[in-house]
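Enquirer: I'd like to go over a predicted model; first the sequence, then the structure.
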Amino acid sequence: MEKEHDRWPRPGLRDVTGGLIGGAVALAYAFSYAALLFPWQYPGLLSLALGLALVNAAVGALWLALRSQLPFAVAGPDGNTTSILAGMTAAVAGSVSTAVQGPNLLALVMATTVLCGVLFLVLGTARLGSAVRFIPYPVIGGFLASTGWLIATGGLRVVTDFPVPGVWMLWLSTRVRDPLVMTTIALGLLYVVILRRWRHPAVMPGVLVGTAAVLILALKLLAIPVENARADGWLFDAGVAATWSPPWAQDWSALQWQPLLVQWVDMLAVVAVAVITLLLSSSGLEVMARRDISFDRELREHGWLNLAIAACGGYLSIVSVGRSAVLLESGVTSRLAGVISGLVCLAAIWLSPWLLGWLPRPVLAGFLLYIGMLLLHEWVIVARSRLTRSDWLLVIVILGTTAMVGFTVAVLAGILASCLNFALSYSRLGVVQHDLDGTGIRSSVQRPARHRDMLSRHGAAIRVIVLRGVIFFGTASTVLDRVRGFLQAPAGPIERDLVLDFSHVDSADSSAALTFTKIAQLAAANQVRLVVCGLGRGTEAAFAQAGPGVVIRASLDLALDEAEEGLLLSQGLDPQVSEESLAGWLSRELGGEQHWTALEPYLERRQLRSGETLMTQGDPSDDGLYLIEHGRLAVRLPHQGRGQRLASLMGGTLVGEMALYDRAPRSANVVAERKSVVWGLSRAGMERLHATAPETAIQVHAFIMRTMAERLRLANSAIAALQRGA
């Protein structure tokens, strides 16, 4: 299928034609934002604003044409930031005398431009471009909807005295019948219909020139003299020329710092909106170009660009999706188109008296109204279908605050609302990842049968809470509510342990520490042993004031091991040793003393010193399994620390049983944790047992299968408990 730009001239001519059209579109935006930048009540400032905007457009187009990762990228005046700057300049212009308005307004916009440039450089150099993505999406939407409102109302201010926030509805009821206002609104709606219907790059400048010609012709037909049209606000004053205002050529002696410093909050708002706009625009261009770009590099380029623009006498310049799309859709193949677009804007500095003198005010005002309506439609109407109700209401709150109070308050309200929304959403998510007890999760210690039975019957006395994420006062209180019943239950003969695992917690603030102190006090008052494990730098402070009764362990496994030992001790069992002899244990497991008598000749007794290795990963497994008479063995993988064990095996258990059924090498190291005695049954010994006592051999296999099944059942139980979550 033939693409639209395939009908354009050859590649070289496409660059020239696309650059000229792009320059015309850039001029339309520059003239419109120049009319918006400074208050309309002071027409003498228009030439100053026009110079700032044209320098912005010219340098922005030239810089990105030569430096951007995308050859079709075009920078220039941005509506989002210009609308905020317009409110700032209006406040400063009204607080200083007319004679010194120029230098003070220049200082304000240039200082803001330099501030943005420096921040762009810092973010880009530190590779923090992606950090902006952590700003909540509805807050971004609220800011952009608010700038749409500011641009739309700024368009009306080009032709009339649109009021300050809060009283605009009263103004609308009285001034909407004004011919200038009606014409501006009609043109804005006309631009919405035409420019959304036909997206050819040449349509926008053509429509603006066409509507300007129609208005001038209407004035002629109505026999309205040009002088009267200018006096009534239909045309700009004749001979308005763009004033180039490089900072080194200004007289700064009349600078008044107080009105400028008052604007520091709005300056920060401009910086925030500028960063958001830049990264959103870069993301849009990345999708349009179907290629990856580095946001950090774009930030650095915009940093140097805006420092250069401030030095040349311009103001904040940001890459524009719309103006860049004009070049892309024109089929440009090189950076020449962007250069030509910049040169067109540069030439307009000298041609501005002729261009602006015959450009009707309602045309620029209607174009600004069109831009504002597009943003409002995007973030108020379209966004409703892709945002949750609460997120969309946050956009409306920020927009409503801007319309009724002002953008600065809206910024603060948006930040506050997003923080509250995040806190509420996060608290609903919960910080308890798993809520378990000793029947669903065990330590890695393999204990004798009687110990295992006791833990199965009384495991509910061990409560395990696995926490996650970031813990603050609101979420910490949910932990207290969850364990309050366990802590306040009547004390009995069985020791109770509450284990709090912080290994998945990133941080806990000081307010959370108060809640955990209360948990520690409740535990102490009700004779519950509180064990905390997995603390890190971000969570250690949460238990600094919890008192001496809190037991801190390095890992959940160690905490569970101690809790199980405490439960066994409370029931009169020694958790360190098996109370059965080897003969009694195996006679019971094999179904009679005769089977023990038949098996004993094939067992080889071996004593291990503490720290001695019984098995090494990768060794042959011909020596078969080992029955542990007493002591304790640790199963570890190589290169793991001593605190990270796979299992710990006590007397009355066995290890290495898989060697009887396959010839695979040993899968882990087995080391004695203390003096131990083990009895080995080799594969050859098992084969001889089959020949001499087949009934006993069958009982040995049944015993091994029961042991493996029990371990598998415990593992499945733990997995199921973890999958259930909290």
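Expert: Sure thing, it's come through.
Enquirer: rest of the way, CA atoms for contacts and neighbours
Expert: OK.
Enquirer: quick check: which element contains Leu343?
Expert: Per DSSP states H and E: Leu343 is located in helix 336-357.
Enquirer: same check on Pro163?
Expert: Going by DSSP H and E, Pro163 is not in any helix or strand.
Enquirer: and the residue nearest the centre of the chain, how far from Met705?
Expert: Centroid-nearest residue in the chain: Phe134, 2.9 Å away (criterion: Cα atoms, centre = their mean). According to Cα to Cα, to the nearest Å, Phe134 and Met705 sit 53 Å apart.
Enquirer: just give me how far the longest helix anywhere in the chain sits from the chain centre.
Expert: In the chain, assigned by DSSP state H, the helix with the most residues is helix 694-724. Distance, stretch centre to chain centre, for helix 694-724: 45 Å (Cα atoms, centre = their mean, to the nearest Å).
Enquirer: what do you get for stretch 218-229?
Expert: The answer for stretch 218-229 is 56 Å, by Cα atoms, centre = their mean.
Enquirer: repeat that for stretch 557-569.
Expert: 40 Å.
Enquirer: before we move on, the earlier item: in the longest helix of the chain, which residues are buried?
Expert: Thr696, Ala697, Gln699, Val700, Phe703, Ile704, Thr707, Ser717, Ala718, Ala721, Leu722 (16 or more other Cα atoms under 10 Å).
Enquirer: what helices or strands is that helix leaning on?
Expert: strand 432-437, helix 582-590, helix 593-599, helix 683-692 (3 or more Cα pairs under 8 Å, 6 or more residues apart in numbering; DSSP states H and E).
Enquirer: pasting the second one now:
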Amino acid sequence: MTASESEQSHLHRMSQLLQKYRPGRLLPVITAGIVLGILNLTIAISFGALIFSGGLADRLCLGIGLILFSASVLGLVVALLSTFRGMIAVPQDTPAAILALIAATLTTTLAGSGHPDQIFMTLVACMAITAMVTGITLWLLGAFQLGRFIRFLPYPVIGGFLAGTGWLLVTGAISMMTDMPLTFNRLPLFLQTSMLVKWLPGVVFGLLLWGILRRYKSDLIIPAMLLISIVLFYLVLFVADISPTEAGLRGWLMGPFPESGLWKPFLFSAVGQAYWPAIFSQSGSIATIVMLSIISLLLNVSGIELAVRQEIDLNRELRAAGLANVLTGLGGGLAGYHALGDTLLEYEMAGKSRIPGIISAMLCGAALLFGMSLLSFFPKFIGGGLLFFLGLNFLSDWVYETWFRLSLSDYMLILLIVSVIGAVGFLEGVLVGIIAAVMLFIVKYSRINVVKHRLSGETYQSNVDRAIPYQRLLKEQGGQILILKLQGYLFFGTADSLLTQVRERIHDQHLKPLRFLVCDFALVTGLDSSALISFTKMTQLAAAQHFTIVLTQLSPQILRQFEREHALKNDALLRIFPDLDHGVEWCEEQILHAEEESGTTQPVPGSDLESVFHEMLDALNQHTRFESLLERMMPYFERQDMQKGMYLIHQGNMPDALYFIESGQATVQLENEGSNHVRLQTIGMGKVVGELGFYLKRPATASVIVQEPGIVYRLSIATLRDMQARDPSLAAFFHEFMAHLLGERLANTNATLQAVIT
């Protein structure tokens, strides 16, 4: 690269950077970071008050410092390492709630220890261990690429989770503004004037913001509304002659916040002073925090994916959260992970940018070191209004708009999850949703026909290319064979319908009596014990109705299941073959053998090539027309003996002749690399092989190998040319004869294809 090109490249990157962070674009980004920082500071105080209460209330400020440390580390690490620019991670309510129970237990257990600091240090050590174990587990899940399993969660369950999150954000916003949980019994209290003043402005702010952003799109709308709302709030205070101190006492402002720094590294001293037997007794609760953190993180990231319509690398998010939690644990902090609400609030305010997450983390760090008394002047209704706006967005997207997109059953599942989340709890709602989705899936899947194709021996034959008289016989008697190509997973919802179809076929008076039931498992992914019971019943039905069950292409796992359940104990009624081709071939052989024994038909004579031609002409209804020409044709064919293993045609070679088989048998097979050869067709007495390559003059696409010794008659390309030169009418007869053969094969193929697609 020349100096001029390098300079142009630098100028281009500088131009892009200036465009990305121009003042009009930077303002909403910084505003989003500040708002998120204030909200996270508030959450830190709430979690601190939740965990460090009762006998630990005198250590509340130190506890808030530990949670602020967690918020700073989690926010910074995830903001820098996440695949989604704009991801926000914070200490979470689920670990905080369980740690509050652990703190209460430790306080009771160690109350008589005589060491006031021991309870606090034991709790700090417990928080550190919880965060580090959570972090290591999350990192290992990401390292082993296990995040993909959340993709199996049904779409309505994730939709219900997001709608439930919206409901919790709406109710949580009102509770935040009023400092009182919103419950049905307390509704009258929220309608009193003193309470209305606290929450109604926030609701109006959220509704206005939601309505304006639905109509207009601009990065400056949210910062402008925040500024106008703050100015209006303090203007109202000025007109009403209410000081900020009095407004704070009435609960209209954030805080109160501690004025001094809160940072103290406790971990190393906690290791020595903690009472470890009490910590070990809480291993069950610690494991619960780890499991719930994994589930919640994956649900949150999946929800963010849907909301922002961007695929996120779940395994990288697990690794980022894992590293953040390990670092948090080293400082004695609270476990946390990706925050759905905060991330989407950042997305609404600033788009996709890492800066808000970094600013929020830095604010928490600054408060940790220097205190946060200045934030006490921030109006509480604005923070609550932003949360209300976000919750309203969720409810609008997943309760209202999904009505027009989803089926009724999926939509009712979303409403069920929202109802349970609102009435009982978040995790309970998700669990009920998963159970309901599984039941709904079972009902829907059981309606799918487990039989992909239903065929008979009349329309589907094996790849054994028999003499035409035998083909006609198999078409006449092929109705005795029922072929069911199964698909999917066989369980109690589908196995019984399979048995019902077999019973209906047995009692159908318009069809020939059933002698062979062929079930092909090539497309079956698995089966449960109820499906095995259905096959046992089918075997009993076969004994009563005198037919044979033929199972083909069973996977090793399914075969072991049959053997464990003793479903293969009656060999007289049940046969197993490696693939459908060999299974149908066996059924055809049984029909032909029975017909020969009954004297209904005679074996195809094959004493010489002329008799073979006679049988083929009879089958093609062309005997009278061509009989006089057969004697003239015989001299052009070369008689050859076939030995087992001999190649008539080599795959890839240019053909130089075609062959009429007088006796013996050959196999047409596709030869892949190694020993993995695929049988395409088995041909015997009275059949022609090599005619396509002979006429098209293309390399052979498969090999023809002798399986049973016999006699063939060879017609070379040179001999055919000689026939055309010496006896043009005879050559014309031969070409017409071959056209009839190819036409017959095409008709048979079309009949099979028609049976498959109808």
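Expert: Happy to help now that I have it. Quick caveat, the model's predicted, so the values are computed rather than measured.
Enquirer: mind checking the TM-score on these two?
Expert: Once superposed, the chains reach a TM-score of 0.84 (TM-score structural alignment, normalised by the length of the first structure), with 705 aligned residues with a Cα RMSD of 4.1 Å.
Enquirer: picking up where we left off before, so after the helix holding Leu343 of the first structure, what's the next helix or strand?
Expert: helix 361-376.
Enquirer: coming back round to it: between the buried residues of helix 694-724 of the first structure, which is nearest Ile318 of the first structure?
Expert: Leu722 (49.8 Å; Cα to Cα).
Enquirer: thinking again about what came up before, now the helices and strands packed on helix 694-724 of the first structure as JSON lines including distance to Leu343 of the first structure and mean neighbour count?
Expert: Formatted as JSON lines, those follow (distance: least, Cα to Cα, whole Å; neighbours: other Cα atoms under 10 Å):
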{"stretch": "strand 432-437", "distance to Leu343 of the first structure": "61", "mean neighbour count": "20"}
{"stretch": "helix 582-590", "distance to Leu343 of the first structure": "94", "mean neighbour count": "18"}
{"stretch": "helix 593-599", "distance to Leu343 of the first structure": "98", "mean neighbour count": "17"}
{"stretch": "helix 683-692", "distance to Leu343 of the first structure": "89", "mean neighbour count": "16"}
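Enquirer: right, so of the ones you listed, which gets closest to Val203 of the first structure?
Expert: When these are ranked by proximity to Val203 of the first structure (Cα to Cα), strand 432-437 comes first, at 57.2 Å.
Enquirer: what angle sits between that closest one and helix 694-724?
Expert: Angle, strand 432-437 of the first structure to helix 694-724, by axes from the mean of the first three to the mean of the last three Cα atoms, to 10 degrees: 140 degrees.
Enquirer: where in the second structure does strand 432-437 of the first structure fall?
Expert: Aligned using TM-score structural alignment, strand 432-437 of the first structure spans residues 451-456 in the second structure.
Enquirer: burial measure for the closest residue to Trp168 of the first structure other than its chain neighbours, as a count.
Expert: Spatial nearest neighbour of Trp168 of the first structure, chain neighbours left out: Phe162 (7.1 Å); criterion: Cα to Cα, 6 or more residues apart in numbering. Residues lying near Phe162 of the first structure (other Cα atoms under 10 Å) number 17.
Enquirer: list the contacts for Phe162 of the first structure?
Expert: Thr153, Gly154, Leu156, Trp168, Trp171 (Cα atoms under 8 Å, 6 or more residues apart in numbering).
Enquirer: from those, list just the buried residues.
Expert: Using 16+ other Cα under 10 Å, the buried ones in these are Thr153, Gly154, Leu156.
Enquirer: equivalent range in the second structure for the helix or strand where the last one lies?
Expert: The secondary structure element spanning Leu156 of the first structure is helix 137-157 (assigned by DSSP H and E). Aligned using TM-score structural alignment, helix 137-157 of the first structure spans residues 155-175 in the second structure.
Enquirer: mean shift of that stretch relative to the first structure?
Expert: When the first structure is superposed, stretch 155-175 of the second structure averages 2.2 Å from its matched positions, counting by mean Cα distance after the TM-score superposition for the first structure.
Enquirer: I would like the residues contacting that stretch, please.
Expert: Contacts of stretch 155-175 of the second structure (Cα under 8 Å, 6+ apart): 181-182, 199, 299, 302-303, 341, 383-385, 387-395, 397-399, 410-411, 413-419, 421-422, 426, 429-430, 433-434, 437.
Enquirer: what of stretch 647-665 of the first structure?
Expert: Here stretch 647-665 of the first structure has contacts from 444-449, 576-578, 580, 582, 585, 617-636, 666, 682-683, 686, 704, using Cα under 8 Å, 6+ apart.
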